[in-house]
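1. Give me a 3D structure for the following:
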Amino acid sequence: MSTILFDQIVFGPIHSRRLGSSLGVNLLPFDGKVCSFDCIYCECGYNEDGRTKTSLPTREDVKAALDHKLHQLREENISIDVITFAGNGEPTLHPHFSGIIDDTIDLRNKLYPEAKISVLTNAMHINKVGIFETLKKVDNNILKLDSAFIETVRLIDQPAAPSYSIERQIELFKKFEGNFILQTMFLKGSHNGKSIDNTSPREIEAWLKIIEITKPKEVMIYTIDRETPEKNLEKVSVEKLREIGTEVQKLGIKVNIAG
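-> This next block holds a predicted model:
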């Protein structure tokens, strides 16, 4: 199985299909994966295959690495659109996530005031007050929801917590009062002998209802771009993504499509 792990705290900038020129920040170990989801499409592989005893970078390490990289980019006259927290797993699991975001906001304001700060999160931990309040500070808090049905989410995303529920996620999303971006991975295939297709009429209808209820400022829809740990998956066509995107636009919400 081929996987992609980020071996630095700060990496890039790279071209992001959804965000433009993105400077990545990895708050997880450089040689393994730490996540509260175990998505069957994750480019970092399965959690089991990414186990590591390597420590998380400290808040001071992250600040120093980001400060150094931003100064370097300024000296080289390289522009960036966004500073993105992603990397080898779930960034909000870092125990000093809130402080790191505060440091990042300060550095961004001093060195790249035009750049946005984005966090790609599976949204499992937004029930924690500290995480919720911190995500409200960033420009793009990008929250995952791959289906309106718990059975589909458990098949595709495999959340670690048995208590994870769609109903609770909806209520948590609503607390952002529209100041969040919803991201959804669309795919087809099978896993453990079970068929997967979160583009079916039933799936899309229920998913659109959640969008209508939670009113995100933007919806990002995308499909597989790299090798996945589950081999029985296939991309969704750009045409199908655009069809889904059109339904979102009918709700008066901006759509970002990455095929």
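2. Please count neighbours and contacts with C-alpha atoms only from this point.
-> OK.
3. For the residue sitting nearest the centre point of the chain, give its distance to P229.
-> Central residue of the chain (C-alpha atoms, centre = their mean): L120, 2.8 Å from the mean position. The spacing between L120 and P229, counted by C-alpha to C-alpha, to the nearest Å, is 20 Å.
4. coming back round to it: the residue nearest to the centre of the chain in helix, strand or coil?
-> strand (DSSP: H, G, I helix; E, B strand; the rest coil).
5. R108 touches D102, doesn't it?
-> No - counting by C-alpha atoms under 8 Å, R108 sits too far from D102 to count as a contact (9.9 Å).
6. between these two, which one's more packed in?
-> Remark: of R108 and D102, R108 carries more neighbours, 20 against 15, as counted by other C-alpha atoms under 10 Å.
7. mind checking how far the more buried one is from I101?
-> The gap separating R108 from I101 is 10 Å, by C-alpha to C-alpha.
8. ditto for C44
-> 23 Å.
9. which of the two has more neighbours?
-> C44 (24 against 21).
10. just to revisit the earlier point, the residue nearest to the centre of the chain touches L145, doesn't it?
-> No - using C-alpha under 8 Å as the test, L120 is too far from L145 to be in contact (11.7 Å).
11. I'd like the next helix or strand past the strand or helix carrying E243.
-> Following DSSP states H and E, the helix or strand that holds E243 is helix 238-249. As assigned by DSSP H and E, the chain's next helix or strand after helix 238-249 is strand 254-258.
12. Residues contacting the helix or strand where D61 lies, please?
-> For D61, the enclosing helix or strand under DSSP H and E is helix 59-75. Contact with helix 59-75 is made by 9-10, 25, 27, 79, 96, 99-100, 103-104, 107, 111-112, as judged by C-alpha atoms under 8 Å, 6 or more residues apart in numbering.
13. Pull out the buried residues from that helix.
-> For helix 59-75, the neighbour count (16 or more other C-alpha atoms under 10 Å) marks R59, V62, K63, L66, D67, K69, L70 as buried.
14. And stretch 226-244, by the same measure?
-> E227, T228, P229, E230, N232, L233, E234, K235, V236, L241, R242, I244.
15. Sequence B follows; please return its structure for comparison with A:
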Amino acid sequence: MPTFLFDKIVFGPVHSRRLGVSLGINLLPVNGKLCSFDCLYCECGLNKDNKGGGGIPSRSAVKTALEETLLHMKAEGQAPDVITFAGNGEPTLHPSFSQIIDDTIALRDTYFPHAQVCVLSNATQLHKPAVLEALRRVDQPILKFDSAFDTTVKRMDRPVSTTFSVAGLVEQLKNFGDKLIIQTLFTKGSYQGLAFDNTTDEELTAWIEQLKHIAPASVMIYTIDRDTPIADLEKIPLETLEAIAVRVQRETGLVVSVAG
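-> Got it, this is the predicted structure:
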């Protein structure tokens, strides 16, 4: 199915079903994808299909592009709810991620002090102290946790690293701190003969048990909304997502938001 790549460093603002009016920042190549996961549901496509030749933007280029956009929005009377790091892959892979976060917070404080700084991340770089501390500094560190089972994660999210483990991820998430927001995408399907479904009772029971250990500030659950690179993926009905949310709240007391 058709997918797309962001062609600018700063994009939007767009209306996000989870975050409101969001001004996006893409720290990855504008004509290619760079990610430590290779999710079958990724709107940017599969890693192998999007090996662009362009490099990543410099810290100064990101700062300039963001400030120009914020100045324009200020002049137009537009105000973002959030400034969101997303884009063509995993933003924390940028070697200057920590410094860029500091620049962004400073610009936010200057132009739109009420806006939140948000990072959407797959949490694979939490072992790097600079990345961990930078994520702790943002208002909304939203980190992926799609399944408590290695088999499901390897079929659905497809980590690039051969040493990835859910146990290791959970341990890092447990130690993150009190701002942590867990984000989970629910879907079912198959690829190359391997099926996955993270909505089964077995999956949900194990996932909820790990949420108890992680103890995040809140949980966001959602399903596919845009085109995906793999056709055989199922959009989970809103009623199912809402039932999952009720179960999480009942069993953990956590705040859960749903986007169908």
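16. returning to what we had before: PyMOL command to pick out the buried ones of the contacts of helix 59-75 of structure 1?
-> In PyMOL syntax, the buried subset of the contacts of helix 59-75 of structure 1 is picked out as below (16+ other C-alpha under 10 Å):
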select buried, resi 9+10+25+27+79+100+103+104+107+112
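17. And the contacts of helix 59-75 of structure 1, which is closest to F85 of structure 1?
-> Of all these, F85 of structure 1 sits closest to V25, with 4.8 Å by C-alpha to C-alpha.
18. Is that closest one in contact with F11, as I believe?
-> Yes - judged on C-alpha under 8 Å, V25 of structure 1 makes contact with F11 at a distance of 6.5 Å.
19. any chance you could map the helices in structure 2?
-> With helices called from DSSP state H, structure 2 shows them at 59-76, 97-111, 129-137, 150-156, 166-174, 201-214, 238-252.
20. Tell me which of those helices sits nearest to A195 of structure 2.
-> Closest among the helices of structure 2, using C-alpha to C-alpha: helix 150-156, at 7.6 Å.
21. just how off-centre is stretch 105-116 of structure 2 within its chain?
-> 21 Å (C-alpha atoms, centre = their mean, to the nearest Å).
22. Touching that stretch from outside, list them.
-> With C-alpha under 8 Å, 6+ apart, stretch 105-116 of structure 2 has contacts from 67, 70-71, 74, 79-83, 117, 138-140.
23. redo that, cut-off 6 Å
-> D81, V82, D139 (C-alpha atoms under 6 Å, 6 or more residues apart in numbering).
24. Stretch 177-195 of structure 1 now?
-> Here stretch 177-195 of structure 1 makes contact (C-alpha under 6 Å, 6+ apart) with 141-146, 196-197, 215-223, 232-236.
25. let's see 8 Å
-> By C-alpha under 8 Å, 6+ apart, stretch 177-195 of structure 1 touches 40, 136, 140-147, 155, 173, 196-199, 214-224, 230, 232-236.
26. What's the PyMOL syntax to select whichever of those are buried?
-> A single PyMOL command is used to select the members of the contacts of stretch 177-195 of structure 1 judged buried by 16+ other C-alpha under 10 Å:
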select buried, resi 40+140+141+142+143+144+145+146+147+155+173+196+197+198+199+214+215+216+217+218+219+220+221+222+223+224+230+232+233+234+235+236
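27. Can you list which of the contacts of stretch 177-195 of structure 1 are found in strands?
-> 140-144, 196-197, 218-222, 233-234 (DSSP state E).
28. how far is stretch 156-173 of structure 1 from where the chain is centred?
-> Centroid separation for stretch 156-173 of structure 1 versus its chain: 15 Å, with C-alpha atoms, centre = their mean.
29. meant to ask about stretch 51-69 of structure 2
-> 19 Å.
30. Now do it: distance from first to last residue.
-> 28 Å.
31. still on that earlier bit, can you tell me which of the ones in strands among the contacts of stretch 177-195 of structure 1 lies nearest to I4 of structure 1?
-> Using C-alpha to C-alpha, L233 comes nearest to I4 of structure 1 of these, at 17.6 Å.
32. What distance do you get for the closest one to E43 of structure 1?
-> From L233 of structure 1 to E43 of structure 1 the distance is 13 Å (C-alpha to C-alpha).
33. Please apply the same query to Y164 of structure 1.
-> Relative to E43 of structure 1, Y164 of structure 1 is positioned 23 Å away (C-alpha to C-alpha).
34. Name the residue in the two with the higher neighbour count.
-> Comparing Y164 of structure 1 with E43 by neighbour count (other C-alpha under 10 Å), the higher total belongs to E43, at 19 against 15.
35. quick one: that one and R226 touch, right?
-> Yes - contact criterion C-alpha under 8 Å: E43 of structure 1 and R226 qualify, at 6.4 Å.
36. circling back to that earlier point, mean deviation (superposed) between the helix holding E243 of structure 1 and structure 2, please.
-> Once the two models are superposed, helix 238-249 of structure 1 sits on average 0.7 Å from its counterpart in structure 2 (mean C-alpha distance after the TM-score superposition for structure 1).
37. now the alignment partner in structure 1 of A61 of structure 2: how far from F30 of structure 1?
-> Using TM-score structural alignment as the criterion, A61 of structure 2 maps onto D61 of structure 1. According to C-alpha to C-alpha, D61 of structure 1 stands 13 Å off from F30 of structure 1.
38. Then W207 of structure 1?
-> Counting by C-alpha to C-alpha, the gap from W207 of structure 1 to F30 of structure 1 is 35 Å.
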